[in-house]
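Undergrad: Fold the following, please.
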Amino acid sequence: MSLRIVTWNVNSVRLRAEQVARFVAEQAPDVLCLQEIKCLPDQFPEAAFRDMGLPHLKVAGQKGWHGVAIASRHPIAEAPDLAACREGHARCVSGVIQGVEIQNFYIPAGGDIPDRVLNPKFDHKLDFYARLTRQFAARDPRAPLLVAGDLNIAPGENDVWNHRYMSKIVSHTPIEVEAMRALQASLAFADVVRDAHPEDQKLASWWSYRAADFRQSNRGLRLDHLWTSPGLTPAVVPGSARIHEDVRAWERPSDHAPVALDLAV
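TA: Below is the predicted model:
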């Protein structure tokens, strides 16, 4: 069978429930990994997701900020809670669906100053990466594991609109890229979306609200990722990994676009 998995920073699940329903109707995902749901678990719009055909939920929320969730057509079994956030924010949620362990993260953005001493938010971001790196390094790479989420780093030169400029801006600084590369190497994860496209092709999943026309300004960043462990990578359906850029152009959109892949499981 095929399992379509999507990661999407929805920037308030209650505010964007209609957009989510439209996307689900058009693209028929089996699993949605959501970030920035911005609500407590008992405020999550469960009825709307049942109506979408995604009745199985794992929600980690907090009032007005952060928050992550997994919504699925199939039952969700328990998976390890990696608890990588030292501040206790709702930034991690996990589950096993059709034999695949899914770890869904909303990693801190890191503030504006790329300095661990001057900026505690930036230190928190790098600490989050270090904690995940240590935990994944101890895992069995043969196990089917998918990492999804808004990881808030655009790693490659063509994952940002301007490499030279963005190298000094939080989300693409050398120390962040190094932290992401270390996390990827910890379990030899495949960066499925980038691997499906030529290295010199510009890719983005986030565009600022400040631009009236995000396509015309074309200042995007690839912050949203789907990674597979060596034990899962062979199950990725060739040609299935894509960024749904068109969703960013919908009315009252999130500033992030959904990112999808299909697995043959």
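
Undergrad: okay, CA-based contacts and neighbour counts for the rest of this
TA: Fine.

Undergrad: what's near enough to touch residue 208?
TA: The neighbourhood of residue 208, defined by CA atoms under 8 Å, 6 or more residues apart in numbering, consists of 214, 219-220, 255.

Undergrad: Go through those and name the one nearest residue 85.
TA: The nearest member of the contacts of residue 208 to residue 85, counting by CA to CA, is residue 255 at 23.5 Å.

Undergrad: That closest one: neighbour count?
TA: For residue 255, the number of neighbouring residues by other CA atoms under 10 Å comes to 19.

Undergrad: so what's it up against?
TA: 10-11, 206-209, 248.

Undergrad: for residue 84, same thing?
TA: With CA under 8 Å, 6+ apart as the criterion, the residues that contact residue 84 are 92, 128-129, 131-132.

Undergrad: for this protein, what spans make up the helices?
TA: Taking DSSP state H, the helices of the chain run over residues 17-27, 46-52, 120-137, 163-166, 174-186, 192-195, 214-217.

Undergrad: Residue 198: how many residues sit nearby?
TA: Counted by other CA under 10 Å, the residues lying close to residue 198 total 10.

Undergrad: now do residue 78
TA: Neighbourhood size, residue 78 [other CA under 10 Å]: 11.

Undergrad: what about it, distance to residue 114?
TA: The span separating residue 78 from residue 114 equals 36 Å under the rule CA to CA, to the nearest Å.

Undergrad: next up, for comparison:
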Amino acid sequence: MPQTLSIASWNINSVRARIDIVERFLTEEAPDILCLQETKVVNETFPTDMFRRMGYVHQVLNGQRMHHGVAIMSKVPIHEDDRFDWQANGEARHVGIRLDNGVRIENVYVPAGGDVPDRAINPKFGQKLDFLERMIQWSSELEDKPTILTGDFNIAPMECDVWSHKQLLNVVSHTAIECELLGRLQDSNNWVDIGRKFFPAPQRLYTWWSYRARDWAESDRGRRLDHMWMTQDVADKAIGHRVVEPARSWTKPSDHIPIVTEFAF
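TA: Predicted coordinates for the structure are as follows:
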């Protein structure tokens, strides 16, 4: 009998500030593995005890004070501990592990890229583009390794991945150059976008809503910034995918919601 395994990804926007909703999510959804981005805490002060109490005894942390930070919390054994510096400046934006079945999980937090989509006047945008180029190089050399690539990609690539394609064409996260780069990344290893496998375009599928909206649900100006991709051999084992949209209304919410994929390995 195949064993089921669920993997969640969530940009939590400070794990310590939102520890209560993390615990709620783990209680209600109980994924086997949780990939977190933007933890905003050094490893020494990461709230590891709550996760252990909830059964997530296998933990890999890559933290950074007040900024960035990624972590993988797991109920099942995990091995190895890769940290790629795709930002090329030491920022904590990646951590990778391997499961007992040989599948790798790569958890990434792609830079947001600032507000102006012009690298000449906004260095942060240039850093984002360069980050993606380094990811493309890595991805193209993976060969036949069964892999899940997940996290906050900070790009909504399809017209239906944003509330208004026309109004966001020149807004960072949906510009043509970002979408083209993400397409190149996907093509570099024939990644399967599992969200769109289970919710084919043009179905609504958002994972982020700005804090600026007075009522995020009423205005529904969402974007699909969070993704879970996988190699075809892993995608063939996926039996479900969902976004946990109610989490956007929980107390002190992140502006992102969790995404969850279930597998039968």
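
Undergrad: So after superposing, what's the score?
TA: After superposition, the two chains reach a TM-score of 0.96 (TM-score structural alignment, normalised by the length of the first structure), with 262 aligned residues with a CA RMSD of 1.0 Å.

Undergrad: and the helices of the first structure as TSV, adding mean neighbour count and distance to residue 235 of the first structure?
TA: As requested, these are arranged in TSV below (neighbours: other CA atoms under 10 Å; distance: least, CA to CA, whole Å):
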stretch	mean neighbour count	distance to residue 235 of the first structure
helix 17-27	15	20
helix 46-52	15	26
helix 120-137	18	20
helix 163-166	14	32
helix 174-186	18	18
helix 192-195	18	11
helix 214-217	13	33
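
Undergrad: now these as JSON lines including distance to residue 147 of the first structure?
TA: Shown next, in JSON lines, are the helices of the first structure (distance: least, CA to CA, whole Å):
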{"stretch": "helix 17-27", "distance to residue 147 of the first structure": "21"}
{"stretch": "helix 46-52", "distance to residue 147 of the first structure": "22"}
{"stretch": "helix 120-137", "distance to residue 147 of the first structure": "10"}
{"stretch": "helix 163-166", "distance to residue 147 of the first structure": "25"}
{"stretch": "helix 174-186", "distance to residue 147 of the first structure": "10"}
{"stretch": "helix 192-195", "distance to residue 147 of the first structure": "10"}
{"stretch": "helix 214-217", "distance to residue 147 of the first structure": "27"}
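
Undergrad: mind checking which of these is nearest residue 97 of the first structure?
TA: Shortest distance between residue 97 of the first structure and these, using CA to CA, is found for helix 46-52: 16.9 Å.

Undergrad: can you name the residues of the second structure that the closest one overlays?
TA: Helix 46-52 of the first structure lines up with residues 48-54 of the second structure when matched by TM-score structural alignment.

Undergrad: Check stretch 157-172 of the first structure too.
TA: Counterpart in the second structure of stretch 157-172 of the first structure, with TM-score structural alignment as the criterion, is residues 159-174.

Undergrad: Can you get me the start-to-end distance on the matching stretch?
TA: Taking CA to CA as the measure, stretch 159-174 of the second structure stretches 9 Å from start to finish.

Undergrad: List the buried residues for it?
TA: Taking 16 or more other CA atoms under 10 Å as the basis for neighbour counts, the residues of stretch 159-174 of the second structure that come out buried are 159-163, 165, 172-174.

Undergrad: quick one: which two of these are the most distant?
TA: Greatest spatial distance among these (CA to CA): 160 and 172, at 15.9 Å.

Undergrad: Now do the strands for the first structure: every range, in order, please.
TA: Secondary structure of the first structure by DSSP state E: the strands cover 2-9, 31-35, 56-60, 68-72, 92-97, 100-106, 145-150, 190-191, 206-207, 220-221, 224-228, 242-243, 259-264.

Undergrad: Which secondary structure elements does the third one sit against?
TA: Pointing back at strand 56-60 of the first structure there. In this structure, strand 56-60 of the first structure packs against strand 68-72, strand 92-97, with contacts taken as 3 or more CA pairs under 8 Å, 6 or more residues apart in numbering; DSSP states H and E.

Undergrad: Quick check: which of those is nearest to residue 82 of the first structure?
TA: Proximity to residue 82 of the first structure, assessed across these by CA to CA, is greatest for strand 92-97 (7.2 Å).

Undergrad: what range in the second structure does the closest one sit on?
TA: Structural correspondence for strand 92-97 of the first structure: residues 94-99 of the second structure, per TM-score structural alignment.

Undergrad: Return the mean post-superposition distance for that stretch against the first structure.
TA: Mean deviation of stretch 94-99 of the second structure from its aligned counterpart in the first structure after superposition (mean CA distance after the TM-score superposition for the first structure): 0.9 Å.

Undergrad: Burial check on the nearest residue to residue 98 of the second structure once chain neighbours are set aside, number of neighbours?
TA: Excluding its sequence neighbours, the residue lying closest to residue 98 of the second structure (CA to CA, 6 or more residues apart in numbering) is residue 104, at 4.3 Å. Neighbour count for residue 104 of the second structure, taken as other CA under 10 Å: 21.

Undergrad: So for the second structure, the centremost residue is which one?
TA: Closest residue to the average C-alpha location of the second structure: residue 151 at 1.3 Å, with CA atoms, centre = their mean.

Undergrad: For that residue, give me its contacts.
TA: Contacts were defined as CA under 8 Å, 6+ apart; by that measure residue 151 of the second structure touches 9-11, 35-37, 107-109, 226-228.

Undergrad: run the last query once more with 10 Å
TA: Residues touching residue 151 of the second structure, when contacts are defined by CA atoms under 10 Å, 6 or more residues apart in numbering, comprise 8-11, 35-38, 70, 93-94, 106-110, 225-229, 258-259.
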